[in-house]
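Chemist: Need coordinates for the below:
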Amino acid sequence: MILVKDELKRSIERIQNKLDAHGVVLSELERGATDHSTRITELEANVGSLTTRVTYLDNRCEDLEGRMRRNNIRLLGIPEGVEGSRPTESVAGLLQELLGLDEKPLLDRAHRTLRSRPREGEPPRPFVIRVHFFHVRTTC
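Modeler: Now for the predicted structure:
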């Protein structure tokens, strides 16, 4: 009978030790889960603020791009190759001639749109012209 009691006692002690070890592991897992939950909450708040900031900056960028294009004019129908090596100068001269201006308008730049050269029989690419002064654009 004593033997059975001792054997049962040892078995219970082994089970108790395993149970204690599992309790420690569970405590560590709970602590880790809490830490991760806290970190996820912080990251979600950070993502929310960054999303708001990106939306703001995206809207701001779109507004600035629109304002940047405000002084642009698109000129259609000028044959390919007429502009030569200095398109800004040749387009300024063309505008002076066509509009009967006393002097050439001040242009920041003039270039063809960014698409491939047209084939024979296709219409020429339009020019995009940036006028330096706003009041000049209104006369064009």
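
Chemist: Only C-alpha atoms from now on, for both contacts and neighbour counts.
Modeler: Will do.

Chemist: Identify, by residue count, the longest helix of the protein.
Modeler: Counting residues, the longest helix in the chain under DSSP state H turns out to be helix 2-68.

Chemist: which other helices and strands contact the following helix or strand past that one?
Modeler: Heading C-terminal from helix 2-68, the first helix or strand you meet, by DSSP states H and E, is strand 72-75. The contact analysis (3 or more CA pairs under 8 Å, 6 or more residues apart in numbering; DSSP states H and E) places strand 72-75 against strand 127-131.

Chemist: Contacts made by the strand it packs on with the rest, please.
Modeler: Residues from elsewhere that reach strand 127-131, judged by CA atoms under 8 Å, 6 or more residues apart in numbering: 69, 71-76, 78, 88, 105-113, 137.

Chemist: Proceed likewise with the subsequent sequence, for comparison:
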Amino acid sequence: MFSCCSPAADVDLKLLLCSGKKNNNPAHPDYTVLKELTKSTTLDRFKRAQKRKAPSTTLVSRKERKSHRDDIKMDIGTQILDLKEDISSLRNDTRADIKTLREELTGELAKLSNKQAEATRQMEDMGNTLSDTIDRVAALEHNQQLMTKKCKTLQEKCADFENRSRRCNLRFVGVVEDSEKGNMLTFLPVFIREILGRENFDSPLVIDRAHRSLGPKPASTDRPRSIVACFHYFSDRQKILDLAKSKGKLVYDGRQVHIFPDMTPEVGKMRAAFNDIKRKLRDAGVSYSLFFPAKLVVTVKGERHSFDSPQAAESFYQQHVK
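Modeler: Reported below is the predicted structural model:
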């Protein structure tokens, strides 16, 4: 393909084209060259025409681009201003919201702080109160233990005093009601001599007080009330007990009667707890004694053994007597 780069080339090209107009025969030797030159010339002519038109088109295009650029700048500027206003408004709103939230949070935090301080104060008060209460409870427990010991000691002393006040007393059980005929102090000496033997009493018995046990008078078919007598001399009281024990069964006016030491109900229960083991010891022929208030002494093979509880006495009986 040829290119028209110089005036000489243009002259040659024109000559060839002129000769080519008369030779449109494809069999012509220059037909192909002329055809290519014709195409190239047409293309160059179009390019030159475009170059001639380019300056005005380019100028218009630049103006339009500048106009568009200015419009775009204005739009961007307007949008930036709007955006700045929106951001400023949003910032102000955000600041206001944050300020409001801060104030609310500050108020709530102040309340929480006050509540926490109050709770701390209450906990301290409760701790102090609890500590004081623990100390007071410990002191009360200590005092209660002391009071319990003292109370027990006082109860034991009171029981001992009461039983000592009865050490000269005897209780007569089974004597028919109205046998004394209204005068107990006159009746009892005669009654005792009759059931224990007149020969055993050389001197008269001195009785300070005597009466039936407290309570309503029973019917004639019911069990009579017991008689409690306080002897002036302890020797008389002990002599009567020894004689009653040696004689065994005692009968008055056709009815069996019994003579017991006068003791408090508590001591009576303690002594009654040994009744079963005493019966077993009697059946086994073992000598024993029950001392005041409730202490069982057993003699086995010449050795004395003492027991404060019926369980201990029963265990000894099973191992050494049975």
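
Chemist: Got a TM-score for the pair?
Modeler: For this chain pair, the superposition-based TM-score is 0.80 by TM-score structural alignment, normalised by the length of structure 1; 140 aligned residues with a CA RMSD of 2.5 Å.

Chemist: returning to what we had before: now the buried members of the contacts of strand 127-131 of structure 1.
Modeler: 71-73, 75, 78, 88, 105, 107, 109-112, 137 (16 or more other CA atoms under 10 Å).

Chemist: What is the most widely separated pair among those residues?
Modeler: Using CA to CA, the two most remote members of these are Asn71 and Ile78, lying 19.8 Å apart.

Chemist: Need the counterpart of Cys158 of structure 2 in structure 1.
Modeler: Aligned counterpart of Cys158 of structure 2 in structure 1: Cys61 (TM-score structural alignment).

Chemist: Report how many residues lie close to that match.
Modeler: Per other CA atoms under 10 Å, the neighbour tally for Cys61 of structure 1 reads 12.

Chemist: Ala313 of structure 2 now?
Modeler: 20.

Chemist: cool, and Thr41 of structure 2?
Modeler: 19.

Chemist: In terms of helix, strand or coil, where does it fall?
Modeler: Using DSSP: H, G, I helix; E, B strand; the rest coil, the structure places Thr41 of structure 2 in helix.

Chemist: Please report how far the most centrally placed residue in structure 1 lies from Leu50 of structure 1.
Modeler: By CA atoms, centre = their mean, structure 1 has its centre lying nearest to Asp58, at 7.1 Å. Going from Asp58 of structure 1 to Leu50 of structure 1 by CA to CA, to the nearest Å gives 12 Å.

Chemist: now do Leu106 of structure 1
Modeler: For Leu106 of structure 1 relative to Leu50 of structure 1 (CA to CA), the value is 42 Å.

Chemist: next one: Asp63 of structure 1
Modeler: 20 Å.

Chemist: what does Glu120 of structure 1 give?
Modeler: From Glu120 of structure 1 to Leu50 of structure 1 the distance is 51 Å (CA to CA).

Chemist: ok, the two, which is more surrounded?
Modeler: It is Leu50, of Glu120 of structure 1 and Leu50, that has more neighbours when counted by other CA under 10 Å, with 12 against 7.

Chemist: Now which residue in structure 2 aligns to the more buried one?
Modeler: Leu50 of structure 1 maps onto Met147 in structure 2, by TM-score structural alignment.

Chemist: Let me know the secondary structure of the nearest residue in space to Gly174 of structure 2 that is not next to it in sequence.
Modeler: Leaving aside its chain neighbours, Gly174 of structure 2 sits nearest to Val257 (4.6 Å; criterion: CA to CA, 6 or more residues apart in numbering). Under the three-state scheme (three-state DSSP), Val257 of structure 2 adopts strand.

Chemist: what does Val257 of structure 2 align to in structure 1?
Modeler: In structure 1, no residue is matched to Val257 of structure 2 (TM-score structural alignment).

Chemist: what about Val257 of structure 2, neighbour count?
Modeler: By other CA under 10 Å, the burial measure for Val257 of structure 2, its neighbour count, is 17.

Chemist: what sits against it?
Modeler: 172-175, 249-251.

Chemist: try 6 Å
Modeler: Applying CA atoms under 6 Å, 6 or more residues apart in numbering to Val257 of structure 2 gives the contacts 173-174, 250-251.

Chemist: Just send those residues back as a markdown table, with secondary structure and distance to Leu13 of structure 2 too.
Modeler: Shown next, in a markdown table, are the contacts of Val257 of structure 2 (DSSP: H, G, I helix; E, B strand; the rest coil; distance: CA to CA, whole Å):
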| residue | secondary structure | distance to Leu13 of structure 2 |
| --- | --- | --- |
| Val173 | strand | 178 |
| Gly174 | coil | 180 |
| Leu250 | strand | 185 |
| Val251 | strand | 187 |
